[in-house]
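# okay, sequence plus prediction incoming.
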Amino acid sequence: MKKVLFRFLLLAGIFLNFQQIDAQRVALKSNLIDWATLSPNLAVEMRLNQKLSLDISATTHPFSFTIADMKATHVRLQPELRYWFNRPMARHFVGVGLLGGLYNVKFNKNFYEGDIFGVGVSYGYVFVLSRHWNLETTLGVGVARLRAFKYREDEQKPDTPNWYRWSPIPIRLGVTFSYIFK
């Protein structure tokens, strides 16, 4: 999965190299749902041509506190290539995205420290609020491979990852405000 993420980012870099990026083609974004889970986040979306854009978001949850005997921290990176039915950054779009991240979860007396790599598809709609502001709603599903060091509170952390899962996941869930540079 790491090779797939690297190839996707390399391909995105090649696309961007051939495209002229100016102020009318870039948006700075933040997801309100991530903020509601106390996960600071920031995204950049760049228009590649008349129908495609590249969205790259980064999110972290660095805070460590316990709620209902569960504690979690994470960091994730999500690049997504979007196809727009009208024009980039307005109305309907579908996307193909990747997910990569690290997590550290304590649930009851079990610890999971590992990584996640996933791929999925998404659908979204962007409401144009003004010349510079947009509101985006997004929902996406996919599959992810989770790998972790799993151990109990009274055990020592193993030397190698000992817990592996393929799981369906919501790869995108967002209500996002965007500022478009014009």
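Okay, I see it.

# okay, CA-based contacts and neighbour counts for the rest of this
OK.

# enumerate every residue touching the closest residue in space to residue 164 that isn't next to it in sequence.
Leaving aside its sequence neighbours, residue 164 sits nearest to residue 147 (CA to CA, 6 or more residues apart in numbering; 4.6 Å). By CA atoms under 8 Å, 6 or more residues apart in numbering, the contact set of residue 147 is 114, 115, 116, 161, 162, 163, 164, 165.

# ok, and here's another one to check against it:
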Amino acid sequence: MKKIFLMLIMALGTVASHAQKLSVNTDVTMLALQTYNLGAEMTIGNRSTLGLSVFGTKNPYFHDNLKIMGVQPEYRYYFGGRPLYHHFVGVSLLAADYLFTHENVNYDGYALGAGLTFGYVFALSDKWAIDAHAGFGFIGTRHKKLHLDHPDLQLNNGSLLRKGFSSCYILPTKIGVTLSYTIW
């Protein structure tokens, strides 16, 4: 996961030399759910931006045995005439690693997905902004199931594809309110 994060930061750094604006942000909705996150968004055109957010949680207050770490790059196109302003539509990817226990079964796996995001940016000042966004997309998961009463018994049955994803869903990929600070 650290290698993927470093590669994405390096890729964003090469685009940053042409960027007009760079902002850092955090999703306050995810923070309220005790999922720590940090993101960056930079302009790459007259109406478009490229963003990257990383998130993670371990044993939040609503679930004792939960650990999630993920990364979510996103391309946004703004309809307000300039980037980081008014209505936007975005295309995002998602990669997450998870480990949790539900009904005495341990799930250890990963999720990959892609989706569309729609939102609106409210400017609070020259440097501060809030954006509200929601997005849905396709998410595939692959995990190992391990029954905690019998640790030697793995419950993988290859329900859909033996070598593919264990399950595929249409789910929310991004819902929240983000607080952003424009660095330059």
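Yep, it's here. Fair warning: this is a prediction, and the values are worked out from it, not measured in the lab.

# now check the second structure for the residue matching residue 130 of the first structure.
With the correspondence set by TM-score structural alignment, residue 130 of the first structure lines up against residue 125 in the second structure.

# next one: residue 170 of the first structure
By TM-score structural alignment, residue 170 of the first structure lines up with residue 172.

# in stretch 134-154 of the first structure, what's buried?
Across stretch 134-154 of the first structure, burial judged by 16 or more other CA atoms under 10 Å covers 134-151.

# name the single longest helix found in the first structure.
helix 2-18 (DSSP state H).

# counterpart of the residue nearest to residue 164 of the first structure in the second structure?
Residue 147 of the first structure maps onto residue 142 in the second structure, by TM-score structural alignment.

# relative to residue 52 of the second structure, how far out is its match?
Taking CA to CA, to the nearest Å as the measure, residue 142 of the second structure falls 23 Å from residue 52 of the second structure.

# just the strands in the first structure please.
Using DSSP state E, the strands found in the first structure span residues 26-31, 41-47, 52-61, 70-84, 91-107, 110-128, 133-152, 163-181.

# surely residue 54 of the second structure touches residue 30?
No. Between residue 54 of the second structure and residue 30 there is no contact under CA atoms under 8 Å: 11.3 Å.

# now the common contact residues for these two.
Joint contacts of residue 54 of the second structure and residue 30 (CA under 8 Å, 6+ apart) are residue 37.

# counterpart of stretch 97-117 of the first structure in the second structure, which residues?
Residue span in the second structure matched to stretch 97-117 of the first structure, by TM-score structural alignment: 92-112.

# could you pull out the buried residues of that stretch?
92-101, 105-112.

# what does that stretch rub up against?
65-75, 113-117, 139-149, 173.

# any idea how far apart the tips of it sit?
In stretch 92-112 of the second structure, first residue to last residue: 11 Å (CA to CA).

# now the spatially most central residue of the second structure. Nearest residue, chain neighbours left out?
The centroid of the second structure falls nearest to residue 72 when counting by CA atoms, centre = their mean (3.6 Å). When the adjacent residues along the chain are set aside, residue 72 of the second structure lies closest to residue 94, with 4.7 Å between them (CA to CA, 6+ apart).

# roughly how far apart are the one you found and residue 110 of the second structure?
On the measure of CA to CA, residue 94 of the second structure and residue 110 of the second structure end up 10 Å apart.

# can you check residue 34 of the second structure too?
Residue 34 of the second structure is 20 Å from residue 110 of the second structure, where distance means CA to CA.

# one more: residue 103 of the second structure?
Per CA to CA, residue 103 of the second structure is found 19 Å from residue 110 of the second structure.

# next one: residue 10 of the second structure
Separation of residue 10 of the second structure from residue 110 of the second structure (CA to CA): 24 Å.

# could you report the separation of the residue of the first structure most remote from its centre from residue 64 of the first structure?
Centroid-distance maximum for the first structure: residue 154 at 33.6 Å, with CA atoms, centre = their mean. Relative to residue 64 of the first structure, residue 154 of the first structure is positioned 20 Å away (CA to CA).
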